[in-house]
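*Asks:* just coords:
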């Protein structure tokens, strides 16, 4: 499964992620993972002015205004992931330009 979650608020994201966890752990003996392709705002690792940070913040504004969603930093992603009942995750920052590859494990 793969999703983009930035156009959903936290409550809806948790609900979606819980359904995903349910789906990947349903079959006995087989466990999968959820793949999210989305932005991870890199607000803590930046040193000085960075065009990609500016673009990420622009998208954050756009999500808030258009669809009641938001761009999230790693701490916010972790909160969503653990709130949905997952045990771990791995983020590959900037794997796809401004977007990141987020692997979520049951």
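*Replies:* Received, thanks. Quick caveat, the model's predicted, so the values are computed rather than measured. Residues are numbered from 1 along each chain as shown.

*Asks:* rest of the way, CA atoms for contacts and neighbours
*Replies:* Will do.

*Asks:* what about residue 14, how many neighbours?
*Replies:* Residue 14 has 20 neighbours, counted by other Cα atoms under 10 Å.

*Asks:* quick one: residues contacting it.
*Replies:* Residues near residue 14 by Cα atoms under 8 Å, 6 or more residues apart in numbering: 80, 81, 83, 84.

*Asks:* got another one to weigh against that:
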């Protein structure tokens, strides 16, 4: 998992990073950054995961997000992340920008660009 990734225009990580520690996420994201083309050539990493929104969400949604976060901490040493936590991971792994699109329920599509 932490070895080289073949070159690609885009890489998709669906429900992967929330199960990882920040250190393991950085290893994966750095490998992804090495593998994708430049932003001008259309390179990006697409992440489908949860972006914790503890301020603006409905109480039921926030409760579910926190419950899933607790389950991840206990089961696999992972965690749900806020936008600022995602941003730090992206910056620390060498990405220049990102775009978050909220989709159905609490899931988000995160596009990360070199």
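*Replies:* The structure has been received and is ready for your questions. Remember, predicted model here, so these are calculated numbers, not experimental data.

*Asks:* TM-score them against each other, please.
*Replies:* With the length set by TM-score structural alignment, normalised by the length of structure 1, the two chains reach a TM-score of 0.88; 101 aligned residues with a Cα RMSD of 1.6 Å.

*Asks:* for structure 1, just list every one of the helices.
*Replies:* For structure 1, applying DSSP state H gives helices covering 10-25, 51-67, 74-83.

*Asks:* whichever residue in structure 1 pairs up with residue 43 of structure 2: what's its closest spatial neighbour, skipping adjacent residues?
*Replies:* Aligned counterpart of residue 43 of structure 2 in structure 1: residue 32 (TM-score structural alignment). In this structure, residue 32 of structure 1 finds its nearest non-sequential neighbour in residue 24, 5.3 Å apart by Cα to Cα, 6 or more residues apart in numbering.

*Asks:* number of residues surrounding that neighbour?
*Replies:* By other Cα under 10 Å, the burial measure for residue 24 of structure 1, its neighbour count, is 17.

*Asks:* now residue 32 of structure 2: how far from residue 44 of structure 2?
*Replies:* According to Cα to Cα, to the nearest Å, residue 32 of structure 2 stands 9 Å off from residue 44 of structure 2.

*Asks:* re the thing from before, confirm for me that the residue nearest to residue 32 of structure 1 is in contact with residue 35.
*Replies:* No: Residue 24 of structure 1 lies out of contact with residue 35 (Cα atoms under 8 Å); the separation is 11.4 Å.
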